[in-house]
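Colleague: could you work out the structure for the sequence below:
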Amino acid sequence: MSSAAPHRPLPMFQILLCGALIVTLSMGVRHGFGLWLQPMISDNNWTREHFSLAMAIQNLTWGFTGIFAGMLADRFGAFKVLVVCALFYALGLVGMAYSPTPTLLALTCGVLIGLAQAGTTYAVIYGVIGRNIDPEKRSWAMGIAAAAGSFGQFLMLPLEGWMISTLGWQQALVWLSLATLLIIPLAIGLREPGFHGSAAPKRDQSIGEAMQEALRYPSFLLLMGGYFVCGFQVVFIGVHMPSYLRDYGMPTEVASYSLALIGLFNVFGSYLTGALGQKLSKKYILAAIYLSRSVVITIFLLAPLTPTSVYIFSAVIGFLWLSTVPPTNAMVAQIFGVAHLSMLGGFVFFSHQVGSFLGVWLGGALYDSTGSYDIVWYIAIALGVLAAALNLPIRESAIQRGLRARAA
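Modeller: Take a look at the predicted model:
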């Protein structure tokens, strides 16, 4: 009788290097989309809601299809998912550049790029980390990957702003489409040997059983509720902040620098929360982040708006930006294990993207109807307080699956 060879983990350095570079590219491009709002609607005679709706569809598509991208990555490994979605990314960016109508923009920038992001960002990369890195270092490693996405924002946003101003917004998107194809050779470094499902971690549950268990577990639903708020806040700010500043007469470079500062300081915030997640309660880390966001936004709105106040706000909110990602995903792994981590992470991220949909769409819709972003800022403050309250009752301990099965 023969048995299958055990899964040999990939080297941690290789995972972190390739995973970090993939997230840097994918998230770096994604974080800069707000820079295209003004030139696109001006040249095409569209409204802010047209652009915002396409971005909202992108976030919702990303969240929904991320569940299935996670299932495929858990079953067949991350490599194939990354390759296919990198091709989607390149096609979506070219389509975004040459969409003549808001409908085609929604299909390319919205649906196609949303599909691409589902398979080239955190859920898939974190699945590889969970399967190959020991629990004692898992939260820290997730922090490294999240910090890489933030560094991509810091690195690429000034570059994207320069490309728009020198090449034009359409050619800038074409060049970015070529850059996303670099994800394909990087994905080779995340190709887990012999990973065809049977070499994945041993599962005591089917996909359906894992889904039912998580969706019936109150702490999982509370975690999803908090992550909904995260999506609402960061995507509203990321997409509409440049236009908000332009409305108050700020130079274009202030918006680019502000988004770059968010990315720079999020490198430190993401790494720190990943490291702290190894030592402190993750639910208290998350509650502190959400509450701090509400306080920071409130101070920003009350203070006089100057380039200095914008840069200070960007640095502080940047420290809190994607710092929710490592403790959230590490908590999912801690409660449910890693066998279905990409899929369950996809469910949590779907709630994040529903929040993203509402944040970016309401930003455009309420601006067009009221001439101001004020109402959306106030909603973001209230939701931050709610998210802090939702995280406090979460039970972080591993679910006692074996005891329950024996009782049954």
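
Colleague: going forward, measure contacts between C-alpha atoms and count neighbours the same way
Modeller: Noted.

Colleague: ok, which stretches of the stretch 101-250 of the chain are helices?
Modeller: Ranges of helices within the stretch 101-250 of the chain are 102-105, 113-118, 122-132, 135-167, 169-180, 183-187, 207-215, 218-247, based on DSSP state H, counting those that start in this stretch.

Colleague: turn the ones you listed into a markdown table, including distance to Leu264 and mean neighbour count.
Modeller: What follows is the helices of the stretch 101-250 of the chain, written out as a markdown table (distance: least, CA to CA, whole Å; neighbours: other CA atoms under 10 Å):
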| stretch | distance to Leu264 | mean neighbour count |
| --- | --- | --- |
| helix 102-105 | 30 | 18 |
| helix 113-118 | 21 | 29 |
| helix 122-132 | 18 | 27 |
| helix 135-167 | 5 | 24 |
| helix 169-180 | 20 | 20 |
| helix 183-187 | 22 | 20 |
| helix 207-215 | 34 | 14 |
| helix 218-247 | 14 | 23 |
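
Colleague: also this sequence, please, to line up against the first:
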Amino acid sequence: MSTAKPAHATTHSTTLATTLKNPTFHVIVAAALILSAAMGIRQTFGLFIGPFSYDRGLPVTLIAFAIALHNLVWGFAQPFAGAAADRYGAAPVVAFGATTFAAGLALAAGAPSGLALIAGLGLLVGIGVSCTTFGVVLTSVGRVASAEQRSMAMGIASAGGSLGQVLMVPFAQTLRETSGVSTSLFALAFLMLIAAPLGIVLDRRGRGADMSHAVASHAAVSAPATSLRETLAHATRHRGYRLLTLGFFTCGFQLAFIATHLPGYLTLCHMPMGLGATALALIGLFNMAGSWACGWLGGRLRQQHVLGWLYLIRGATIASFFLLPKSTLSVVLFAAVMGLTWLGTVPLTSGLIAKVFGTRHLGTLFGVVFLSHQLGSFLGAWLGGFVFDMTGSYSLIWGATALAGLFAALLHFPIDDTVHASGASVETARA
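Modeller: Sure, this is the predicted structure:
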């Protein structure tokens, strides 16, 4: 009796084995896990505003400022973290960032005052996030993936990173309710430390990457690589790069406001307890599909056009949610659509930068654009608390968040994606 395997089964097994041995696959998985830890944990911060206010007597404005400050520190630290990864590799940067991130959570867990909370959640967490997220992690994926597959690879890594938001929010909510704020934050700090060694995988390069670098070195003989200073100078003069930077500001403003203040807003609307945590988890769940889809679309359509439509959809969704009556169904639908448009901007934005300027200084160039994103994040998180304390309502900030979507769309559609000379030489070398 024959025991030979069907041809299609053998082909499938060979393809699976090849995929599992592919260094690019390893980098994508490691990037997704690191992003899951870092982005998932920071997505839980909105759950602690109420407990910090009621149990420790801290003003909502101060707590919102601490959360907003980590976005601001993240933004200012991102170009330096990206430049360090460009020069020294991702492993030491991720290890340093994960440790600093965990230290900030631990400090916030035992914070006896508002100053300690600001130092923990604001300063230390901000530095840690800059070393463990997009500017370091996704740019590592961008370097190992081919130009044709880069947008998709970044989208897959971002989608996998959303798993952390799906799991971390209910985990933190449950632990906070059963064991208290301090235990919940200490547990999150421990999870962040576990992710630290994964940075080693981001620096792995297979034979294909080595061949690519060998060809790049040969090409450099006839076309010297553009220095960081020259690339930055050209980028600041590039109209498309400036528009992309301004547009990313609005993205940060929208996401930070919603992530920080949605649970409190739903409480004001007399929605069921725990619905805020459910909404944040649903945003993470649908972001998995949204990030993958944006990465896929970015590999087939002009990335700036995909970004423009994404911002239009997001702005319309925010306006509809605010203006229409609130119900559990409307919250679930809002979370689903927001999730589909949540972090899909990141692989599209970083992919567009890589297309125009190449990958040699991608960490630094994306870091500068991301600084703008985090300036918006700071204002979104902090102004939400400030406006609420001043007016007793989130109405003004909801309106501004919706209009920001239209503003961003108008900025992205006219972006010129003509390849810069340095980007062309790098991609030619990679080919």
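
Colleague: related to what we said a few turns ago, of the helices of the stretch 101-250 of the first structure, which approaches Ala380 of the first structure most closely?
Modeller: helix 218-247 (5.7 Å; CA to CA).

Colleague: what packs against the closest one?
Modeller: Contacts defined by 3 or more CA pairs under 8 Å, 6 or more residues apart in numbering; DSSP states H and E place helix 218-247 of the first structure against helix 37-44, helix 252-276, helix 341-370, helix 374-391.

Colleague: quick one: which of those helices is nearest Glu136 of the first structure?
Modeller: helix 252-276 (10.5 Å).

Colleague: now the angle between helix 218-247 and the closest one, please.
Modeller: 160 degrees (axes from the mean of the first three to the mean of the last three CA atoms, to 10 degrees).

Colleague: tell me roughly how far helix 252-276 of the first structure lies from the second structure on average.
Modeller: Comparison of helix 252-276 of the first structure with the second structure after fitting gives an average deviation of 0.7 Å (mean CA distance after the TM-score superposition for the first structure).

Colleague: so which bit of the second structure is the next helix or strand after that helix matched to?
Modeller: Note on helix 252-276 of the first structure: by DSSP states H and E, the next helix or strand toward the C-terminus is helix 282-302. Counting by TM-score structural alignment, helix 282-302 of the first structure pairs with residues 303-323 of the second structure.

Colleague: put together TSV for the helices and strands packed on helix 218-247 of the first structure, with mean neighbour count on each row.
Modeller: Output for these, formatted as TSV (neighbours: other CA atoms under 10 Å):
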stretch	mean neighbour count
helix 37-44	15
helix 252-276	24
helix 341-370	25
helix 374-391	20
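
Colleague: can you put those in a markdown table and add distance to Ala20 of the first structure?
Modeller: Below are those laid out as a markdown table (distance: least, CA to CA, whole Å):
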| stretch | distance to Ala20 of the first structure |
| --- | --- |
| helix 37-44 | 28 |
| helix 252-276 | 12 |
| helix 341-370 | 17 |
| helix 374-391 | 28 |
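
Colleague: which residue sits closest to the equivalent of Ala95 of the second structure over in the first structure in space, ignoring its chain neighbours?
Modeller: Counting by TM-score structural alignment, Ala95 of the second structure lines up with Val83 in the first structure. In this structure, Val83 of the first structure finds its nearest non-sequential neighbour in Ile184, 5.2 Å apart by CA to CA, 6 or more residues apart in numbering.

Colleague: ok so, going back, between the helices of the stretch 101-250 of the first structure, which one is closest to Ser52 of the first structure.
Modeller: Going by CA to CA, the one of the helices of the stretch 101-250 of the first structure nearest Ser52 of the first structure is helix 218-247, 8.2 Å.
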